[in-house]
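A.B. asks: What follows is a predicted protein model with its sequence.
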Amino acid sequence: MTADKRFPRDVFAAGPDPDTRFTLANERTFLAWTRTSLALVAGAVAVHSPFFELDAWVSNLASLWLLVLAALCVGQAWLRWRAVEKAIRTGSPMPGFGAPALLAVSVGVLIVSVAVGVVVVAAR
């Protein structure tokens, strides 16, 4: 397949085709972040379900937070894939990546928030 027919064109035109193993490893990382995003969406649906006896504001806030995180994960997955693929093709250094730390902190804040919501409901 020629570079001019692959999407995104600017990535595949950035240099020669690298060793396939590196490209496939980059794809696996992209798919892992996509799976993480899907898990966050599933968590948003679960938190919003009546199974958890949370106040509506806690449920809504947690669901929205999880959906925002899911959107950020998908966006980061795409941007990271592009940046790494270009670096592999051009022989440039790998780009930095702060998304795992941001995700960990965000999920931690969510856990504390939901725990507070559960305690508030239990105290009634």
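C.D. replies: Perfect, thanks for sending it.
A.B. asks: only C-alpha atoms for contact and neighbour calcs from this point on.
C.D. replies: Noted.
A.B. asks: and residue 95, what helix or strand is that in?
C.D. replies: Using DSSP states H and E, residue 95 sits in no helix or strand.
A.B. asks: Same check on residue 17?
C.D. replies: Per DSSP H and E, there is no helix or strand for residue 17.
A.B. asks: Now do the contacts for residue 90.
C.D. replies: Residue 90 sits next to 14, 15, 16 when contact means Cα atoms under 8 Å, 6 or more residues apart in numbering.
A.B. asks: Now, of these, which are buried?
C.D. replies: Neighbour-count burial (16 or more other Cα atoms under 10 Å) applied to the contacts of residue 90 gives residue 15.
A.B. asks: List the residues that contact the most centrally placed residue in the chain.
C.D. replies: The chain has residue 73 as the residue nearest its centroid, 1.9 Å off, counting by Cα atoms, centre = their mean. Residues counted as contacts of residue 73 (Cα under 8 Å, 6+ apart) are 33, 34, 36, 37, 99.
A.B. asks: dropping in the other structure now:
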Amino acid sequence: MIGRMVRAVRLWFAPWRVREEGTTPDYRFSLANERTFLAWLRTALALLAGGIAVDQFLTDIGWGPRVAVAVLLLAGGATCAVRAVNHWVRSERAMRRGEDLPMSRFPAVLAVGTVVTAVVVIVAVAVG
């Protein structure tokens, strides 16, 4: 399992190795995969900016809830960025191999994390 993860991470930094597999897909599909990657990175940046904003500007909320929300947003942003590159590599490899695109639970996890963060903010605003 760890060996497989290490090989996957190596592909993040060596995209030419991805090109060694299978056949080159239609460029439109590779470009769509890249646009999806960039959309996930924009989401990651928004989460990071939100975490910083919560910590710096929501000073009326108690320290505990403020830090909890900021950390949730920052962790979500970091996770989203890692997930973006991992999904890009997995999708590119699948297209080159003629396989189905990889399935992911991450969008659901991100949505649930967003809801949890929103609930914490709602409770903190209502109480504080």
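C.D. replies: Received it, and whenever you're ready, just let me know what you need. Please read all numbers here as calculations on a predicted model, not as lab measurements.
A.B. asks: hmm, back to that, as JSON lines, the contacts of residue 90 of the first structure with distance to residue 50 of the first structure would be great.
C.D. replies: Below are the contacts of residue 90 of the first structure laid out as JSON lines (distance: Cα to Cα, whole Å):
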{"residue": "14", "distance to residue 50 of the first structure": "50"}
{"residue": "15", "distance to residue 50 of the first structure": "52"}
{"residue": "16", "distance to residue 50 of the first structure": "53"}
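A.B. asks: Can you find the partner of the residue nearest to the centre of the first structure in the second structure?
C.D. replies: Counting by TM-score structural alignment, residue 73 of the first structure lines up with residue 80 in the second structure.
A.B. asks: measure its match to residue 99 of the second structure for me?
C.D. replies: Residue 80 of the second structure sits 24 Å away from residue 99 of the second structure, taking Cα to Cα, to the nearest Å as the criterion.
A.B. asks: same thing with residue 118 of the second structure?
C.D. replies: For residue 118 of the second structure, the distance to residue 99 of the second structure - Cα to Cα - is 38 Å.
A.B. asks: same check, this time on residue 71 of the second structure
C.D. replies: For residue 71 of the second structure, the distance to residue 99 of the second structure (Cα to Cα) stands at 37 Å.
A.B. asks: Among these two, which residue is more densely surrounded?
C.D. replies: residue 71 (18 against 10; other Cα atoms under 10 Å).
A.B. asks: counterpart of residue 59 of the first structure in the second structure?
C.D. replies: Aligned partner of residue 59 of the first structure by TM-score structural alignment: residue 66.
A.B. asks: Leaving out the residues flanking it, which one is nearest to that match?
C.D. replies: residue 55 (6.2 Å; Cα to Cα, 6 or more residues apart in numbering).
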